[in-house]
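# Sequence plus the predicted model coming up.
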Amino acid sequence: MKQFIFSLLILASLGSVAQVKLGLKLAPVVSANRAKNDAQTVENDGSQMKFSVGLIADQSLSDTYFLSTGLIYLPKRAAFRNADNTVEEEYKLQYLQIPVSLKLFTNEIAPDVKPYIQIGSGLEIKVFDEAEDPSYTTIEKFTPIDVPVILGAGIEYRAGINTTLFGGFSYQRGLVNTVNEAAAGFEDLQVRNTVLSIDIGLKF
C-alpha cells in the first residue's frame, strides 16, 4: 500500500508539470475469468464483485482527442472447477494497472455534457496473490504481469471551471495466461481475466 501511495504522488507531480488534467476514479468491478485446458475438463467458476480505485491523468491532444493514463489498484480473482466438481479453487489477485488509452469525445449533447468512447491497453503488475483456501495446490505460481484490451464509453459533465464529473463503463479483457506454474495434471491450465467496470470519478 505504501508503494501504491508513493506512486500516486509521483504521478500527481508529473501531471502538475505536464499540465494534464488529473482525476480520481472509483469503480465497482465484476471480476471473472476464462479458464480452460486442452482436454476441456476445466470450467469457469462464476464472477465476483470487487472495488477498484486510482488516479487518472488525461492529456489533451485536440478538442476531441485525449490521451488517458493513470495508476489504478485493480483486484481480480482466478477461479475454476472441473466438470465433475471434484476440483474447485479460487485465488485472490491484486494488480497495479497503468492504462494507456485514447478518449474520443463527441460534441456536447447538452450544456457542458459530452459523451466519449475509449479504446486502449495497458500494463498490469501483480502485487499480491493468495489462495482462498490454504489447501489449494493446483496453481503454484502466477504470471507477474497482465496486458488487457480496454474498451469503454461514458459521459463527462463540466461542473465548474476546474471540476469535471464523469461516469461510464469499461470492458477489460486480459490477454495473458495468469497461470505460470501448475501442479501435475494441470500443466496446460489457462486462466485469463475479464473485468467489467462501472467508472465514476472527477477530474480537477
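Alright, I've got the coordinates.

# drop to CA atoms for contacts and neighbour counts, all remaining ones
Will do.

# Ala159 and Leu202 touch, don't they?
No: at 9.6 Å, Ala159 does not count as touching Leu202 under the criterion of Cα atoms under 8 Å.

# Looking at the two, which is more packed in?
Neighbours per residue (other Cα atoms under 10 Å) separate Ala159 from Leu202, with Leu202 holding more: 20 against 13.

# Spit out the contact partners of the more buried one.
By Cα atoms under 8 Å, 6 or more residues apart in numbering, Leu202 lies in contact with Gly23, Leu24, Lys25, Thr163, Thr164, Leu165, Phe166.

# So what's the gap between the helix or strand hosting it and the chain middle?
Per DSSP states H and E, Leu202 falls inside strand 190-203. Here the centre of strand 190-203 is set off from its chain's centre by 4 Å, with Cα atoms, centre = their mean, to the nearest Å.

# Check which residues of that strand are buried.
Buried residues in strand 190-203, counted by 16 or more other Cα atoms under 10 Å: 190-203.

# Assign a three-state SS to the residue sitting furthest away from the middle of the chain, would you?
Of all residues in the chain, Asp84 has its C-alpha farthest from the mean position, at 31.5 Å, by Cα atoms, centre = their mean. Look at Asp84: counting by DSSP: H, G, I helix; E, B strand; the rest coil, its state is coil.

# can you tell me how far it sits from Thr41?
Distance from Asp84 to Thr41, counting by Cα to Cα, to the nearest Å: 9 Å.

# same thing with Asp112?
The spacing between Asp112 and Thr41, counted by Cα to Cα, is 53 Å.

# then this one, side by side with the first:
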Amino acid sequence: MKRLFLSLAVLAASATAASAQVEIGIKISPAITSLRAESPSATAFASESSKLSFGGGLIVDYFFGENYAFSTGLFLTGKGGTISYNDKNPPYLPGTPQAGVRVNQKIATQYLEVPATIKLFTNELAPATRLYFQLGGSLAVPIATRINGEKFYQDPYDNNNETSASDHVFDIDINALLGAGVEYQLGRSTKALAGISYHRGLVDLDRYFEKTRGFTDVTIKNSVFALDLGMKF
C-alpha cells in the first residue's frame, strides 16, 4: 500500500512538472500614487494631492494550468503624495497666538516590492490575444524616502527638530493588488502585455507624528493606480 501511494505521488509530481511552465519578463509601470490620511478633527489629517511615479522590474509567471498562473517578481516602485494637517504655531515665538496652522507635507518613498498573486487567463478572444485578471497582494520594503524633496526634515513647528526622512516611514508595507490586462503572442515564446492595476496599502506608514510629535490616532496609507507595460520572453 505504501508503495502504491509513493508511486501515485511520483506520478502526480511528474505530471505537475510536465504541465508547469515558467514565463519570465520585464515590466515598467508609470503610476499615479497618493496617500490616504486620517486622524481626529483636532489635527485633521487629509490627502491633498497625488504624484506621478515610475516603477519596473522582473515578472515571473509560474503556470500550473493552461489558464492559471502564480505571478511574482521583484520590482522597484515609487509611492507617496502630499498630505495636510493642523499644527500649532511654535510657542517659543513671543506674542504668537496659539492658533492652528495648516501644514502641507510631500512624502516620496521608493520600495523594493515582491508580489504574490494569481493570474487567471481567458482563452483566445482574438488571434494570439488573451485577457488576464490578477488578484493577490505584495510585500514591500522602503529603501529611500524624501520629505518635501529632502532626505532630512526640519519640522518648523517642533523647535526645528531635524529627522531623517526614512525614519518617518514604517519598515514594511503590505498591499492588496487587483489588476487586469491583455497579453498578445508575438512569437513562439515572446509576449507583450498591457494592463492596469490598483495597489491598496494596508499598513499604517506613520512613524513620526505619533512617535515624535505626540499626535494621536494618525493613519497614513499608500494607494497606487498603475499602467503595466511589459514583455515576456
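Thanks, I have the structure now. Note that this is a predicted model, so its numbers are computed, not measured.

# thinking again about what came up before, what residues are shared contacts of Ala159 and Leu202 of structure 1?
Leu165.

# Number of residues surrounding Val218 of structure 2?
A count of neighbours around Val218 of structure 2, defined by other Cα under 10 Å, yields 20.

# so who does it touch?
Taking Cα under 8 Å, 6+ apart as the contact definition, Val218 of structure 2 lies against Ala37, Glu38, Ser39, Pro40, Phe45, Asp206, Phe209, Glu210.

# Among the residues you listed, which are located in strands?
Per DSSP state E, strands hold the following members of the contacts of Val218 of structure 2: Ala37, Glu38.

# Just the buried ones from the contacts of Val218 of structure 2?
Ala37, Glu38, Ser39, Phe45, Asp206.

# Just name the closest of those to Leu58 of structure 2, please.
Asp206 (29.0 Å; Cα to Cα).

# Quick one: average offset of the strand holding Leu202 of structure 1 versus structure 2, please.
On superposition with structure 2, the mean distance recorded for strand 190-203 of structure 1 (mean Cα distance after the TM-score superposition for structure 1) is 0.4 Å.

# what stretch of structure 2 does that strand fall on?
Taken onto structure 2 by TM-score structural alignment, strand 190-203 of structure 1 occupies residues 219-232 there.

# residue ranges for the helices of structure 1, please.
With DSSP state H as the criterion, structure 1 has helices at 2-18.

# And the strands in structure 2?
For structure 2, the strands defined by DSSP E occupy 21-28, 31-38, 46-49, 51-53, 56-65, 68-88, 100-121, 129-147, 152-155, 161-164, 173-185, 191-201, 219-232.

# for the ones you listed, which one ends up most surrounded?
Of all the strands of structure 2, strand 31-38 carries the top mean neighbour count, a mean of 23, counting by mean count of other Cα atoms under 10 Å.

# Show me what it is packed up against.
The criterion is 3 or more Cα pairs under 8 Å, 6 or more residues apart in numbering; DSSP states H and E, and the helices and strands that strand 31-38 of structure 2 contacts are strand 46-49, strand 51-53, strand 68-88, strand 219-232.

# so where is it in structure 1?
So strand 31-38 of structure 2 sits over residues 29-36 in structure 1, by TM-score structural alignment.

# And the matching stretch, how far out from the chain middle?
On the basis of Cα atoms, centre = their mean, stretch 29-36 of structure 1 sits 12 Å off its chain's mean C-alpha point.

# Could you do stretch 198-207 of structure 2 as well?
Taking Cα atoms, centre = their mean, one finds stretch 198-207 of structure 2 lying 8 Å from the centre of the chain it belongs to.

# Also stretch 112-129 of structure 1?
The answer for stretch 112-129 of structure 1 is 6 Å, by Cα atoms, centre = their mean.

# Repeat that for stretch 162-175 of structure 2.
Worked out by Cα atoms, centre = their mean, stretch 162-175 of structure 2 lies 14 Å from the chain centre.

# And the contacts of it?
Stretch 162-175 of structure 2 is contacted from outside by 137-142, 144-147, 150-155, 199-208, using Cα under 8 Å, 6+ apart.
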